[in-house]
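**Student:** sequence first, then the predicted structure, then my questions.
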Amino acid sequence: MLLAIWATDTGAYLFGKKFGKTKLSPHISPNKTIEGATGGLLLALIVGVVYSLFLPPYESLFVTIVALIVISVAGQCGDLVESAFKRYYDVKDSGRILPGHGGVLDRFDSLLFVFPLLYVVSVILGG
């Protein structure tokens, strides 16, 4: 799960910088693009499937791919929600512990959305 989240963040950043043109949600996070979000999802799928070849998290590749999609999309939603909170309260960082990096909440915003959804997917798909 952590690898998929990190791959999503990395892929979104790299693809967004290289190919990003269409803003995802400019009023919430002006630098995020649809191309970046798509690149993040693709890199999460690649990293997750390669990882699953060595240590499969689920018995079925289908369940693994569904879980990776949920992780990537939910992680990006968590990041957008946290950005919306910061924009609403007009703050750059969500705390003082990691100034310049968005604060501690910025490091965990994806996990707050991913954990419950991944549990639900695992229960429904029998993971």
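**Tutor:** Noted; the coordinates are in hand. Residues are numbered from 1 along each chain as shown.
**Student:** could you use CA atoms for every contact and neighbour count after this?
**Tutor:** Noted.
**Student:** tell me the spacing between residue 65 and residue 72.
**Tutor:** Using Cα to Cα, to the nearest Å, residue 65 is found at 11 Å from residue 72.
**Student:** between those two, who's got more neighbours?
**Tutor:** residue 72 (29 against 18; other Cα atoms under 10 Å).
**Student:** right, and the more buried one touches residue 8 too?
**Tutor:** Yes: counting by Cα atoms under 8 Å, residue 8 is a contact partner of residue 72 at 5.8 Å.
**Student:** which parts of the longest strand along the chain are buried?
**Tutor:** Using DSSP state E, we find that the single longest strand of the chain is strand 29-33. By 16 or more other Cα atoms under 10 Å, the buried positions in strand 29-33 come out as 29, 31-33.
**Student:** hmm, back to that, need the residues touching each of residue 72 and residue 8.
**Tutor:** Here residue 72 and residue 8 share the contacting residues 40-41, 44, scored by Cα atoms under 8 Å, 6 or more residues apart in numbering.
**Student:** next up, a structure to set beside the first:
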Amino acid sequence: MAKYNQASVTEKNLDRLAYFLTSEIQQPTLAAQIPEGAHIFHGSYADLELTQANVKMAAAMLIEMALGIYEEAPLIMLYEYQSGQQAVIDLGTDDKKHQALELIEAFQEQSQQEVAVKINELMAA
């Protein structure tokens, strides 16, 4: 699994957010597509490291929302698919939320089974 320089990713995210906000103030194009309270991640065809790091962070946040660590909120990516051209991508679709819950439930079930085996081994000894 790739390790990313968190300071670099954070700096890039802040730069992209500042650029987006400035652009939207001058000529709104995408702001109406972003749900209120959304966590905004950035991606670009020209910056694979940033895109991958943010997809990874969004996936972790989705799992943390499913666990109740974070309050549920929309997760979106502002993806630059061409120079100066951006689109809004929903990273927290219902399918993704369902997958996160299934992953957690499978882990819980596996853990319960492992503990039951250990308990049975102790009881049989």
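**Tutor:** Arrived safely. Worth saying up front: this structure is predicted, and the values here are computed from it rather than measured.
**Student:** after superposition, what is the TM-score?
**Tutor:** Here the TM-score for the pair of chains, by TM-score structural alignment, normalised by the length of the second structure, is 0.34; 59 aligned residues with a Cα RMSD of 3.4 Å.
**Student:** may I ask you to name the longest helix in the second structure?
**Tutor:** Longest helix of the second structure, by residue count under DSSP state H: helix 94-124.
**Student:** what is that helix packed up against?
**Tutor:** Using 3 or more Cα pairs under 8 Å, 6 or more residues apart in numbering; DSSP states H and E, the elements in contact with helix 94-124 of the second structure are helix 48-67.
**Student:** report the distance from the helix it packs on to the chain centre.
**Tutor:** How far helix 48-67 of the second structure lies from its chain's middle: 3 Å, per Cα atoms, centre = their mean, to the nearest Å.
**Student:** okay, angle between the longest strand along the second structure and helix 48-67 too, please.
**Tutor:** What stands out as the longest strand in the second structure, according to DSSP E, is strand 75-82. Strand 75-82 of the second structure runs at 160 degrees relative to helix 48-67, counting by axes from the mean of the first three to the mean of the last three Cα atoms, to 10 degrees.
**Student:** in strand 75-82 of the second structure, what's buried?
**Tutor:** In strand 75-82 of the second structure, counting by 16+ other Cα under 10 Å, buried: 75-80.
**Student:** make a markdown table out of these and add distance to residue 44 of the second structure.
**Tutor:** Formatted as a markdown table, the buried residues of strand 75-82 of the second structure follow (distance: Cα to Cα, whole Å):
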| residue | distance to residue 44 of the second structure |
| --- | --- |
| 75 | 16 |
| 76 | 14 |
| 77 | 10 |
| 78 | 8 |
| 79 | 5 |
| 80 | 4 |
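**Student:** who does the longest strand of the first structure touch, helix- and strand-wise?
**Tutor:** For strand 29-33 of the first structure, the elements it packs on are strand 23-25, helix 61-88, judged by 3+ Cα pairs under 8 Å, 6+ apart.
**Student:** apply 7 Å and report the result again.
**Tutor:** Helices and strands touching strand 29-33 of the first structure, by 3 or more Cα pairs under 7 Å, 6 or more residues apart in numbering; DSSP states H and E, are strand 23-25.
**Student:** could I get the contacting residues of the residue nearest to the spatial centre of the second structure?
**Tutor:** Most central in the second structure under Cα atoms, centre = their mean is residue 58, positioned 0.8 Å from the mean C-alpha point. By Cα atoms under 7 Å, 6 or more residues apart in numbering, the contact list for residue 58 of the second structure reads residue 75.
**Student:** swap in 10 Å and give it another go.
**Tutor:** 39-41, 52, 64, 75-77, 91-92 (Cα atoms under 10 Å, 6 or more residues apart in numbering).
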